[in-house]
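S.K.: Using only what follows, build the 3D model:
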Amino acid sequence: MQKLTRILFATALTLSILSFPTKAFAKAKIQMAILLDSSNSMDGLIDQTRTQLWQIVNSLTKVTKDGEVPNLEVALYHYGNDGLPSEEGFVKLLTGFTPELDLVSEKLFSIRTNGGQEYAGWAIRSAMKELNWSKEQEDFRVIFIAGNEPFDQGPILWSEAVNLAVKGDTLVNTIYCGSAESEERQLWASGANLAQGSHFNINQDEKIEFVKSPYDEQIASWNAKLNQTYIPYGAEGDVGRQRQTIEDSNSGINLAARGNSKASAYYNNASWDLIDALDAKRVTLEELSDDALPEAMRNMSLAQKQDYVVAKKAEREIIQKTIRDLYQKRSEYVEKQRQVTGNRAKNTLDSVIIQSLRKQLAAKGFKLQ
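M.R.: As a prediction, this is how the structure comes out:
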């Protein structure tokens, strides 16, 4: 009886990997484009984004629509940097919309500040024209643009660019990284108002306090085990696995937050991980040659390959749940510590992005817990 139960369990998991979804069950989508000023004075802004990307992702892990966790896609630009081509408005697309968050993190760490001429209007226009925005009415589309220079710099009218967002049913949230009393801030606020977004003022050089917890080492240990459940395949396999390791290292003291993001439905690596690729119907085991598979799977029969994938996926799900449980305990511990010390959350990039996302997603019909 136990043997039969194991067979049925393995069969069900295999079918969940190999079956095709219908269009009727397509998930809702969250598309978020982040546009960062990378001129000389913005090192603090870039650092805040690098360290708090995973907190932003974690804030969305309990968001649902129609009972399902939506798909998350993030795009990244930087602008206002003299190292970028002037004929392109000193604006550079680092990655179009992607569900692969390690790639977003990698691109964040590639930014070097320099210069420059901050053409916010040009950056917004580029995002609206170049990115593959969803056309589905129920999906959520948003731009976050952060900088500290006048909003009307450059040859592209900010109002013209923002109106493109309005026509595309895309919110624009503006984040001014300068004095709250500055007159320049008013146009940043006007840009958000025109696109029905929110406007914020932050200190880009604010240091984000890290609270150490008794759970950090456990999460780090389970995170290392989680990495071993990934099955690199194809041309991107080794690149993706190496990127995963590097971004673990880049997260530094924030590895616990990153680990929790990796334990969520948003952590998707279908371009290089076989389990995610099969879930996304990107490949089938039948079509992959042994050369495209890791050494451990070569020369296996098709049935053995299926069993191997099923076992790795089951192991991954157990580890992810363990990490989520530990991170919940960590969050409760950190909150108690902050209550004791009286330390309050500060207006940093992650806090204002999280604040606006929660408000705007709820207005769009997404459910928040």
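S.K.: C-alpha only now, for contacts and for neighbours.
M.R.: Fine.
S.K.: Please report the distance of residue 153 from residue 187.
M.R.: Look at residue 153 and residue 187: by CA to CA, to the nearest Å, they are 11 Å apart.
S.K.: cool, residue 141 as well?
M.R.: Going from residue 141 to residue 187 by CA to CA gives 22 Å.
S.K.: more crowded one of these two?
M.R.: residue 141 (25 against 17; other CA atoms under 10 Å).
S.K.: Would you map the strands across this structure?
M.R.: Assigned by DSSP state E, the chain shows strands spanning 29-37, 71-79, 91-98, 140-147, 171-176, 199-201.
S.K.: Now distance to residue 250 too, for these, in TSV please.
M.R.: TSV is the format used below for the strands of the chain (distance: least, CA to CA, whole Å):
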stretch	distance to residue 250
strand 29-37	19
strand 71-79	18
strand 91-98	18
strand 140-147	22
strand 171-176	25
strand 199-201	27
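S.K.: Second input sequence below; structure requested for side-by-side comparison:
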Amino acid sequence: MNVRKHLLAALFLVVITSCKGNTVNEDKYAFAKAETQENITASNLKTAPYSIRVALLLDTSNSMDGLIEQAKSQLWELVNELSYAKCGNDTKPSLQIALYEYGNDRLNAREGYIKQVIPLSSDLDEISKQLFELTTNGGNEYCGQVIQTSLEQLNWGNRDNDLNLIFIAGNEPFTQGPIRYQDAAANACEKDVTINTIFCGNYNEGVNTNWKNGADLTKGSYIAINSDKQTVHIPSPYDDRILERNKALNNTYVAYGSLGTQKLQEQSTQDSNANNYGEANAVKRVVSKSSHFYKNESWDLVDAEENENFSYDKLDTSTLPKELQGKNKSEIVKYVATKRQERERIQEEIALLNKMRRDYVAKKQKKGENELQNALLNAIKKQARAKHYSWDN
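M.R.: Take a look at the predicted model:
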């Protein structure tokens, strides 16, 4: 049975007896481990026939540097919270994220100064890469047009229980541009997409410039944030051990194909990008990497083996790592099986540690911190519950 964790524990588990030199209470550890194993046994580990789709439409004009920095520093916390979601009979939804930038003079004027940075994708490393490459510049911010563009370009599906969300963030009037935001909102309703608006500035100013109305038309959420406020990452006594397990987790990936080496390097690069915002943020990425959302079947043999269309007979062995060069099929299969077992064990360890880390952080968190993160999560949970999604926490 492929151990990929039940939501809350569905991502991150860790066997730990000491952190930063302090012994973890044995009773607490035993209870957490027993609870995690029970969740793994009881849960249906197959991906649910439901999807969460999130399109992030970010204003990249000059004044939005703080917004972009918040988005970079809070990506992994967002992914982690979504991973705890359950739908239907306690099954887990899949996650796809799309990214658009708008309001930047470097973008094509004929397209409304709008760019699709990445379409709906489950490739978390690629999403992180593209987010970290965003830069700001002056420009015209056309909210109605960027919403309409995302509605037309992305595949939003047609299943009733899918959760389709747009989050648009900016600080200029919502009424600018050639496409009325009211018309874009009507199109969103037809596609069962909810628009959530995040105004970077004073709450009443956002109301007066129609950001709230833009959300109300699709029964979405409106919030105003201070985009220049620095994200607060709370360290915990479990962080060092989680980061240690990340090194072991990375060693379970078996690159193959034309993308293998490049994507393996990209994995490491995004580890570094997360760490640039502090160890506590790097820990959140490790947790995301041990979740059911982090799948890399296009370049990792361990994940690829689970795809029913995968065949070792079609594998180009010349693209395999040097330790598998010259090996026959049975030897390669055995090697991959060993890596799978290692990964599942590490995922369990990370999940256990993460459960204790979250309990610790919850007690230290101060009200009002991390406004962008809270805006996203509160809106998602509110709208998800209307479609019978629930959260472990």
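S.K.: TM-score, when you put one on top of the other?
M.R.: The pair, once superposed, lands on a TM-score of 0.89 when counted by TM-score structural alignment, normalised by the length of the first structure; 344 aligned residues with a CA RMSD of 1.7 Å.
S.K.: nearest to residue 162 of the first structure, of the strands of the first structure?
M.R.: Among the strands of the first structure, the nearest to residue 162 of the first structure by CA to CA is strand 171-176 (7.4 Å).
S.K.: residue in the second structure matching residue 344 of the first structure?
M.R.: Alignment note (TM-score structural alignment): residue 344 of the first structure maps to residue 367 of the second structure.
S.K.: Over to residue 244 of the first structure?
M.R.: Match for residue 244 of the first structure (TM-score structural alignment): residue 267.
S.K.: Now do that match against residue 56 of the second structure, distance only.
M.R.: To residue 56 of the second structure, residue 267 of the second structure is 22 Å away according to CA to CA.
S.K.: Settle it for me: which of those two has more neighbours?
M.R.: residue 56 (20 against 17).
S.K.: check contacts around the spatially closest residue to residue 369 of the first structure that is not a sequence neighbour.
M.R.: Nearest non-adjacent residue to residue 369 of the first structure, counting by CA to CA, 6 or more residues apart in numbering: residue 62, 5.9 Å away. For residue 62 of the first structure, the contact set (CA atoms under 8 Å, 6 or more residues apart in numbering) comprises 69, 368-369.
S.K.: counterpart of residue 62 of the first structure in the second structure?
M.R.: Per TM-score structural alignment, the equivalent position to residue 62 of the first structure in the second structure is residue 84.
S.K.: can you give me the helices in the stretch 51-200 of the first structure?
M.R.: Using DSSP state H, counting those that start in this stretch, the helices of the stretch 51-200 of the first structure run over 101-110, 120-130, 158-167, 185-194.
S.K.: Return the most buried member of these.
M.R.: Most buried of the helices of the stretch 51-200 of the first structure by mean neighbour count (mean count of other CA atoms under 10 Å) is helix 120-130; its value is a mean of 22.
S.K.: can you list contacts of that helix?
M.R.: Counting by CA under 8 Å, 6+ apart, 33, 35, 77, 79, 89, 91, 143, 145, 151-162, 164-165, 168 sit against helix 120-130 of the first structure.
S.K.: do the same with stretch 54-61 of the first structure
M.R.: 69, 257-258, 260-261, 264-266, 350, 353-354.
S.K.: Which of these fall in helices?
M.R.: Using DSSP state H, the members of the contacts of stretch 54-61 of the first structure that fall in helices are 257-258, 260-261, 350, 353-354.
S.K.: can you tell me which two in the residues you listed are farthest apart?
M.R.: Greatest spatial distance among those (CA to CA): 260 and 353, at 18.5 Å.
S.K.: Between those two, point out the one with more neighbours.
M.R.: residue 260 (26 against 19).
S.K.: The second structure: which residue goes with residue 307 of the first structure?
M.R.: Here residue 307 of the first structure is matched to residue 334 in the second structure, going by TM-score structural alignment.
S.K.: And the helix of greatest length in the first structure, what's buried?
M.R.: Using DSSP H to define each element, the first structure has its longest helix at helix 302-341. Across helix 302-341 of the first structure, burial judged by 16 or more other CA atoms under 10 Å covers 305-307, 309-310, 312-313, 316, 319-320, 322-324, 326-327, 330, 333-334.
S.K.: next one: stretch 313-325 of the second structure
M.R.: Using 16+ other CA under 10 Å as the test for burial, stretch 313-325 of the second structure gives 317, 319-320, 324.
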